[in-house]
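In: Sequence plus the predicted model coming up.
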Amino acid sequence: MFDAEGKRMNREQWQPFLKRWSEEWIDGHDPERDGPLDEEAVRDGWLGFVPASADEVAAAEARLGRELPPSLREFLLTTNGWRDAGNFIYRLAGTSELAWLADTDEDSGWIDAYSETEFADEDMEPEGEILARSLRLSLDGDAAVMLLDPKDVDERGEWAGYWLASWSGMGPERFDSFYDLMHDQYTRFHSLRRGRGESES
């Protein structure tokens, strides 16, 4: 995977980033404003889970019919799922839970909701088409979802990521990769906490 400067990264570099995220999320938790913390996460100081095995990742790829993009693959080999990916996504999928958005019962409605969007720029691809082919990453959120687009692939093999909330008024927000999408969520939760008067870690 690659960091924000495009340098190659690996799971040994995911680990300290996610550990820092976990510690800062837990330390900054406000029980009066935030949802309850998972007891296991507090005990371990870790919002993730045990790493996926290479066989579990391979099984997910076989089930989905596609090789996963590098940054997601390395993430899963670091933690097989994730709690609290920012303020509005409560749970990210592990290998057995990854699914195409169109194949999900609970989230496929996003596709219909964004299929009637009108575009001022006729060169823009309809949002509904992007969603219809996307991989769903998030399992639970505040009317929000995280996705990867397997058709929008860069020279590194990374799929474009999307963050979408029905209440944002912005439509799907595009990111260059899963890593960039996750880093944005990390940055946003710090921004929101600063906005309510908390100091930055």
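Out: Looks like it came in fine.
In: When you work out contacts or count neighbours from here on, use the C-alpha atoms and nothing else.
Out: Noted.
In: need the contact list for S53.
Out: Applying CA atoms under 8 Å, 6 or more residues apart in numbering, we find S53 in contact with L77.
In: Let's verify the spatially most central residue of the chain: helix, strand, or coil?
Out: Of all residues in the chain, the one closest to the mean position by CA atoms, centre = their mean is M146, 4.9 Å from it. Look at M146: counting by DSSP: H, G, I helix; E, B strand; the rest coil, its state is strand.
In: For it, list the residues it contacts.
Out: Contact analysis of M146 by CA under 8 Å, 6+ apart lists 89, 136-138, 161-164.
In: Could you do N80 as well?
Out: Contacts for N80 (CA under 8 Å, 6+ apart) come out as 48-52, 93-95.
In: can you pull out the helices in the chain?
Out: 11-27, 39-44, 54-64, 70-76, 109-113, 127-133, 178-195 (DSSP state H).
In: here's the one I want to compare it with:
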Amino acid sequence: MPDRQNDAPAPESRSDTHPWRDLLRRWSEEWLDPVLHEQERHQPFPDEVRAARWLGSAGATPEELAALEARLGAVLPPSYREFLQTSDGWLDTTTSIRRLLPVRETGWLKDLDPELIDLSTGGQEHVDIPDEDYFVYGDDQDPCVVRTEYLTDMLKISHTPEALDVYLLNPHIITPDGEWEAWYLAHWLPGAVRYRSFWDLMNDEYRNFRGDHD
């Protein structure tokens, strides 16, 4: 599988460890607040989740992560690997994404959900997108500017039954620090919202969850 270096500016440098536990703990507490958010969910969270105040699970072991990388034939991007070390899977991030997959269920999109590739690319004429248009992130990004040819090689890391909404990691675009580009593909988008890393995607989704965006 060909990897491609991202020529866009690298994100601001961070420490080797992303503060996943702090972020996910805040996210859990706010989701489980019955006044603020839990009533937005189709069903109440299980009793054991409420008792633990944690929407995730125990972290994946080094052996489990190594087995996943061997199965994929690829080294996981750092922020996603650290997420799995903190919690091997996750319940709802927002009302649109129902579940982040555990190690045992994570896999290539072409193997897990080929129909999604067909739905996202079917009938569309291939258009070459120059780097200067593609490598735009943040508020200036146009969700229509996507390279759909990448979908056949993407890693599927979430599942939402009966919906196109999904998080994907793109091994064709890799930053100098090893992060893969992350996509949020949704039924209501004309394309996808793209991020430099899984860490950036999840932080933006947390802000969306809290309603911090205008």
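Out: Perfect, I can see it now. Note that the structure is a prediction, hence the values are computed from the model and not measured.
In: TM-score for this pair?
Out: The TM-score (TM-score structural alignment, normalised by the length of structure 1) is 0.84; 186 aligned residues with a CA RMSD of 2.3 Å.
In: Going by the alignment, the residue nearest to the centre of structure 1 corresponds to which residue in structure 2?
Out: Under the alignment (TM-score structural alignment), M146 of structure 1 pairs with Y167 of structure 2.
In: any idea how far the residue nearest to its match when sequence neighbours are not counted lies from A60 of structure 2?
Out: Excluding the flanking residues, the one nearest Y167 of structure 2 by CA to CA, 6 or more residues apart in numbering is Y184, at 4.9 Å. Per CA to CA, to the nearest Å, Y184 of structure 2 is found 24 Å from A60 of structure 2.
In: Same question for L164 of structure 2.
Out: For L164 of structure 2 relative to A60 of structure 2 (CA to CA), the value is 27 Å.
In: quick one: which of the two has more around it?
Out: Between L164 of structure 2 and A60, counting by other CA atoms under 10 Å, A60 is the more crowded of the two (21 against 18).
In: okay but that one is in contact with V103, surely?
Out: Yes - if you go by CA atoms under 8 Å, A60 of structure 2 and V103 touch, sitting 7.2 Å apart.
In: who's in contact with I129 of structure 2?
Out: Neighbours of I129 of structure 2 in contact, by CA under 8 Å, 6+ apart: 145-147.
In: what's the answer for L36 of structure 2, then?
Out: Listed by CA under 8 Å, 6+ apart, the contact set of L36 of structure 2 reads E30.
In: Can you give me the neighbour number for H42 of structure 2?
Out: Neighbours of H42 of structure 2 using other CA under 10 Å come to 8.
In: From D140 of structure 1, how far out is the alignment partner in structure 1 of E179 of structure 2?
Out: Aligning on TM-score structural alignment places E179 of structure 2 opposite E158 in structure 1. Distance of E158 of structure 1 to D140 of structure 1, given as CA to CA: 24 Å.
In: Give me the more crowded residue out of these two.
Out: Between E158 of structure 1 and D140, counting by other CA under 10 Å, E158 is the more crowded of the two (23 against 19).
In: What residue in structure 1 is paired with E82 of structure 2?
Out: E82 of structure 2 maps onto E74 in structure 1, by TM-score structural alignment.
In: list the contacts for the spatially closest residue to that match that is not a sequence neighbour?
Out: Nearest non-adjacent residue to E74 of structure 1, counting by CA to CA, 6+ apart: R11, 5.2 Å away. Contact analysis of R11 of structure 1 by CA under 8 Å, 6+ apart lists 74-75, 77-78.
In: Pick out the most distant pair among those.
Out: Pairwise distances across these (CA to CA) peak at 6.3 Å, for the pair E74 and T78.
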